[in-house]
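In: Everything below, folded, please.
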Amino acid sequence: MTPANPLPDTRVTRQALIDACLRMNDRHLNQGTSGNISARIDGGILITPSGVPYEDLTPDAMVTIPLTGLPASNGPKPSSEWPFHQGMHRARPDMPVVLHAHPPYCSVLAVQRRAIPACHYMIAAFGGNNVPLADYALFGSPELCANMAQIMADRHGCLMANHGATVLGETIDKAFWRLEELETLARTYLFSSIGGEAVILSDAEIAEVLVAFQDYGPRAASDT
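Out: Presented below is the predicted three-dimensional model:
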């Protein structure tokens, strides 16, 4: 797994994390301050602080935590989900952005403890033939970190039992794009049971889409 270049620790990056939080709530992908986002930077991880309303966030409010070990005991408190963010950044060095939220349709499937099968070709945006479900564990716990690292070893997104959803991104924009796509997939899968049942694409059909998806999705601004 080839490590991706870390994002620069600049006010632009910090503001982009805030903008992603605001967009999550504006697009009804999250509620209140239950979502969080992090980006790997040189020397650590930038993550949103705990319990601060998104509209009150400033670039200086973003918290820096180490890639391994505990956050500093002084200064702003990082999101309560920092342990699994830290774990995901270690487990997936190819993905410098981790985005977690409680989208409504994803959350319905999460509390039903249902993964999303290949009901639509956009499943390939998440790296395989399904969006898997991580086993339940207390938020912020080592068990949740282990569950997430295992289930996301070869995926770019997952549902979290009785919790919500998490996606990974090569950029902040691509992580946000995946979150929107995941919520759309969850809604499609749930609604497909009304008056019928989803027809699942075969592994061969999804393998074909995975090849076509190698350069799919929004590009970083520097690539345009």
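In: Please count neighbours and contacts with C-alpha atoms only from this point.
Out: OK.
In: helix, strand or coil for the residue positioned nearest the centre of the chain?
Out: The structure's the chain has its C-alpha centroid closest to residue 167; by CA atoms, centre = their mean the separation is 2.1 Å. Secondary structure, DSSP: H, G, I helix; E, B strand; the rest coil: residue 167 is strand.
In: Kindly report the same for residue 158.
Out: Note that with three-state DSSP, the state of residue 158 is strand.
In: contacting residues for it?
Out: Contacts for residue 158 (CA atoms under 8 Å, 6 or more residues apart in numbering) come out as 131-134, 151-152, 165-167.
In: Here is the second sequence; please produce its structure so I can put it next to the first one:
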Amino acid sequence: MSSLPSFTDDTRGLRLEIIETARALPKLGLTKGTSGNVSARVEGGFLITPSGTPYEDLTPDKIVPLDLEGRCRGDFLPSSEWRMHLDFYLAKPDCGAVVHCHSPRATALACLRRGIPAFHYMVALAGGDRIECADYASFGTRALSEAMIAALGERNACLLANHGQIAGGPNLKKALSVAEGVEDLADQYLSALSIGDPHILDATEMKNILQKFKSYGKQAGELTAGQTAAFELPVRVD
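Out: Below is the predicted model of the structure:
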């Protein structure tokens, strides 16, 4: 069995970043009270916010370390949703951080058990041509974690039926940004549904969009061989 991840001073900066990310959730309107949780990968495991602790009361020593076998150490219990975070990391080796929240509009869609189709090309932010809604299971259970993995597929975000949403990314900043994006898309989709049936982009266009997203945000010198810019570049005159 692997040894438990250490909780040494070299993780202090990451623990502080986890706290900052958790405190950003209510400020951004992504959750209320103590709902939601945040984690970040470390060597051999991950660090996660504790169970039932108000975000304003978080301190670095309250952030709980777990290994990839679900074992923890310290005086605080991890979030009740630790298993979702664990399985997210096991399924996606490139994932460095996970944010789970009960953002209101994404949760509203999740309570309808509806995912977010390609009504807008920005659904590609989750890494696919739609954002799925996982089947319902009680919070904090292995069944919920399994439902999440099935809904994620190759993507990095999904809705959780009658619950909320979960999003991952290479780091905490990106995971939080994806969670924000999912909530924005849910808001736009619900607004469109209130008027009529939104037009859904077809699979060919979404395949094109996903290809563009691979280079979106990169500068010309950062494009690798075979990559093209996400959109037509102007003629450069030096």
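In: Next, the TM-score between them, please.
Out: Superposed pair, TM-score by TM-score structural alignment, normalised by the length of the first structure: 0.89. Supporting alignment: 210 aligned residues with a CA RMSD of 1.6 Å.
In: burial of the residue lying closest to the residue nearest to the centre of the first structure once chain neighbours are set aside, as a residue count?
Out: Distances taken as CA to CA, 6 or more residues apart in numbering put residue 157 closest to residue 167 of the first structure, at 4.0 Å, once the chain neighbours are dropped. The number of residues packed near residue 157 of the first structure is 30, by other CA atoms under 10 Å.
In: Which helix or which strand is home to the nearest residue to residue 55 of the first structure once chain neighbours are set aside?
Out: The shortest distance from residue 55 of the first structure to any non-neighbouring residue, by CA to CA, 6+ apart, is to residue 22 (7.1 Å). Assigned by DSSP states H and E, residue 22 of the first structure belongs to helix 11-26.
In: Was I right to think residue 130 of the second structure contacts residue 121?
Out: No. Counting by CA atoms under 8 Å, residue 130 of the second structure does not reach residue 121; the two are 9.2 Å apart.
In: what about the two, which has more around it?
Out: Counted by other CA under 10 Å, residue 130 of the second structure and residue 121 do not tie: residue 130 has more neighbours, with 22 against 18.
In: What's the separation between the closest residue in space to residue 86 of the second structure that isn't next to it in sequence and residue 10 of the second structure?
Out: Nearest non-adjacent residue to residue 86 of the second structure, counting by CA to CA, 6+ apart: residue 68, 6.5 Å away. Distance from residue 68 of the second structure to residue 10 of the second structure, counting by CA to CA, to the nearest Å: 19 Å.
In: Let me see the contact set for the residue nearest to the centre of the first structure.
Out: Contacts of residue 167 of the first structure by CA under 8 Å, 6+ apart are 98-100, 156-158, 175, 178-179.
In: let's go with 6 Å and repeat that
Out: By CA atoms under 6 Å, 6 or more residues apart in numbering, the contact list for residue 167 of the first structure reads 99, 156-157.
In: got CSV for those residues, with distance to residue 203 of the first structure too?
Out: Listed next are those as CSV, based on distance: CA to CA, whole Å:
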residue, distance to residue 203 of the first structure
99, 27
156, 18
157, 18
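In: SS state for the aligned residue in the second structure for residue 80 of the first structure?
Out: Using TM-score structural alignment as the criterion, residue 80 of the first structure maps onto residue 80 of the second structure. Here residue 80 of the second structure is coil, with the state taken from three-state DSSP.
In: from the chain's centre, how far out does the biggest helix by length in the second structure sit?
Out: For the second structure, the longest helix by residue count, based on DSSP state H, is helix 172-193. Distance of helix 172-193 of the second structure from the chain centroid (CA atoms, centre = their mean, to the nearest Å) equals 10 Å.
In: Next: stretch 97-117 of the second structure.
Out: 11 Å.
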